[in-house]
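Chemist: Only the shape, not the letters, is given here:
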């Protein structure tokens, strides 16, 4: 079976021997057979000590917003609608963040200021609980009415250093912290082929 669960395990499961498999195999089998895994099935699969609050095997859905952050000179935000949802395997999402999915957003990127890291029409996932300018990293920021995806560094005078990866065309700038709003930290990038 392509789920990686042996015929013997399937046979034992059909006979009600829930101890015949582990949580990972149960989830893989449910996904392979396009079956929901929840309630009693999940409790039975968790009898080997796995957490009982696992999401369904279909994956954790993350909202994709009709918003683009500029990797250039700034993109105005006129609306923020959820236009789609992307599914992420729960174990993969757990490796990215422990933040609840309701605090995660996926938005598009426009422009070339973050090349080669991010290109025009790539997408990024933001953790909107991470809004401190006390840490360096890749963030989506708002100043004025525009959203920007940029690296953040601390400047010596207490201001914020806004850095583009395409340094030849977009030199770093310094701004007062009060002028910059952090929308979220970039924790994942989706690249266009």
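Modeler: Arrived safely. On a predicted model such as this, the values are computed, not experimentally measured, just so you know.
Chemist: use CA for all of it now, contacts and neighbours both
Modeler: OK.
Chemist: how about the helices in the protein?
Modeler: With DSSP state H as the criterion, the chain has helices at 7-14, 23-32, 39-45, 90-96.
Chemist: Pick the most deeply packed of the ones you listed.
Modeler: Most buried of these by mean neighbour count (mean count of other C-alpha atoms under 10 Å) is helix 23-32; its value is a mean of 19.
Chemist: now that one and helix 7-14, what's the angle there?
Modeler: Per axes from the mean of the first three to the mean of the last three C-alpha atoms, to 10 degrees, the angle that helix 23-32 makes with helix 7-14 is 90 degrees.
Chemist: Spatially central residue for the protein, please.
Modeler: residue 125 (4.1 Å; C-alpha atoms, centre = their mean).
Chemist: Surely that one touches residue 191?
Modeler: No. If you go by C-alpha atoms under 8 Å, residue 125 and residue 191 don't touch, sitting 11.6 Å apart.
Chemist: Structure two is appended below for comparative analysis:
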């Protein structure tokens, strides 16, 4: 703290006054360790003043979110969407504890938008879904996956069949799926929906 103050050409007493504290506040903190830690607001104001991270002044590291890329891909819950490639259009942070609970690994997840109504009522047109790209093996009971069928990216319920994955729509009124092999891209592990 003394080095930072000297660099800015100010004193600990002047900084204490800036914080609205008595003149000895920061001097006692530096020399006697009293208080043991700076008040959170005091630490924030000093970090802003010095242009440093609060950790330099004894603050705990800020818990960053688990970053998941948002892909310019629409997984159709309808007739299907053709995809030329996966283009990253940004990233969203999800809570690291949630990422751990979902079993996500860095670089193995993506966020994509649902299009269409074939997966209603569970997934609605416009919903954002988190897809775990490392999970590609469906069980016998069926789970929601992003798949590619005949070059078209879709979100469907997929079960393990005798000759490979079998995809179905949740909405009974949805049109039939193409009669082609199902390529599993990743399992849908989380739904991000704005209030309607």
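Modeler: Alright, I've got the coordinates. This one's a predicted model, so the numbers in the text were calculated from it and none came from an experiment.
Chemist: What residue in the second structure is paired with the residue nearest to the centre of the first structure?
Modeler: Applying TM-score structural alignment, one finds that residue 125 of the first structure aligns to residue 130 in the second structure.
Chemist: same deal with residue 64 of the first structure?
Modeler: Using TM-score structural alignment, the partner of residue 64 of the first structure in the second structure is residue 70.
Chemist: wait, which of the helices of the first structure is closest to residue 134 of the first structure?
Modeler: Set against residue 134 of the first structure and scored by C-alpha to C-alpha, the helices of the first structure come closest in helix 90-96, at 20.4 Å.
Chemist: hmm, back to that, distance to residue 159 of the first structure for the helices of the first structure - can I get that in JSON lines?
Modeler: Shown next, in JSON lines, are those (distance: least, C-alpha to C-alpha, whole Å):
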{"stretch": "helix 7-14", "distance to residue 159 of the first structure": "60"}
{"stretch": "helix 23-32", "distance to residue 159 of the first structure": "47"}
{"stretch": "helix 39-45", "distance to residue 159 of the first structure": "50"}
{"stretch": "helix 90-96", "distance to residue 159 of the first structure": "29"}
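Chemist: Let me see the contact set for residue 180 of the second structure.
Modeler: The neighbourhood of residue 180 of the second structure, defined by C-alpha atoms under 8 Å, 6 or more residues apart in numbering, consists of 149, 150.
Chemist: ignore the last one, residue 116 of the second structure
Modeler: 76, 77, 78, 79, 124, 125, 126.
Chemist: Go through those and flag which are in strands.
Modeler: residue 76 (DSSP state E).
Chemist: Of the contacts of residue 116 of the second structure - the most surrounded one?
Modeler: When neighbours are counted by other C-alpha atoms under 10 Å, residue 77 leads the contacts of residue 116 of the second structure with 27 neighbours.
Chemist: could you pull out the strands for the second structure?
Modeler: Here the second structure has its strands, by DSSP E, at 66-76, 81-82, 88-94, 109-115, 128-132, 143-149, 152-161, 164-168, 182-192.
Chemist: Could you export those as JSON lines, including distance to residue 59 of the second structure?
Modeler: Formatted as JSON lines, those follow (distance: least, C-alpha to C-alpha, whole Å):
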{"stretch": "strand 66-76", "distance to residue 59 of the second structure": "21"}
{"stretch": "strand 81-82", "distance to residue 59 of the second structure": "48"}
{"stretch": "strand 88-94", "distance to residue 59 of the second structure": "22"}
{"stretch": "strand 109-115", "distance to residue 59 of the second structure": "31"}
{"stretch": "strand 128-132", "distance to residue 59 of the second structure": "32"}
{"stretch": "strand 143-149", "distance to residue 59 of the second structure": "42"}
{"stretch": "strand 152-161", "distance to residue 59 of the second structure": "44"}
{"stretch": "strand 164-168", "distance to residue 59 of the second structure": "51"}
{"stretch": "strand 182-192", "distance to residue 59 of the second structure": "32"}
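Chemist: Residue 48 of the second structure: which of the ones you listed is closest?
Modeler: Residue 48 of the second structure lies closest to strand 88-94 among the strands of the second structure, at 24.3 Å (C-alpha to C-alpha).
Chemist: In the first structure, which residues correspond to that closest one?
Modeler: Taking TM-score structural alignment, strand 88-94 of the second structure hits residues 82-88 over in the first structure.
Chemist: mean deviation of that stretch from the second structure?
Modeler: Here the mean offset of stretch 82-88 of the first structure against the second structure after fitting is 0.8 Å, by mean C-alpha distance after the TM-score superposition for the first structure.
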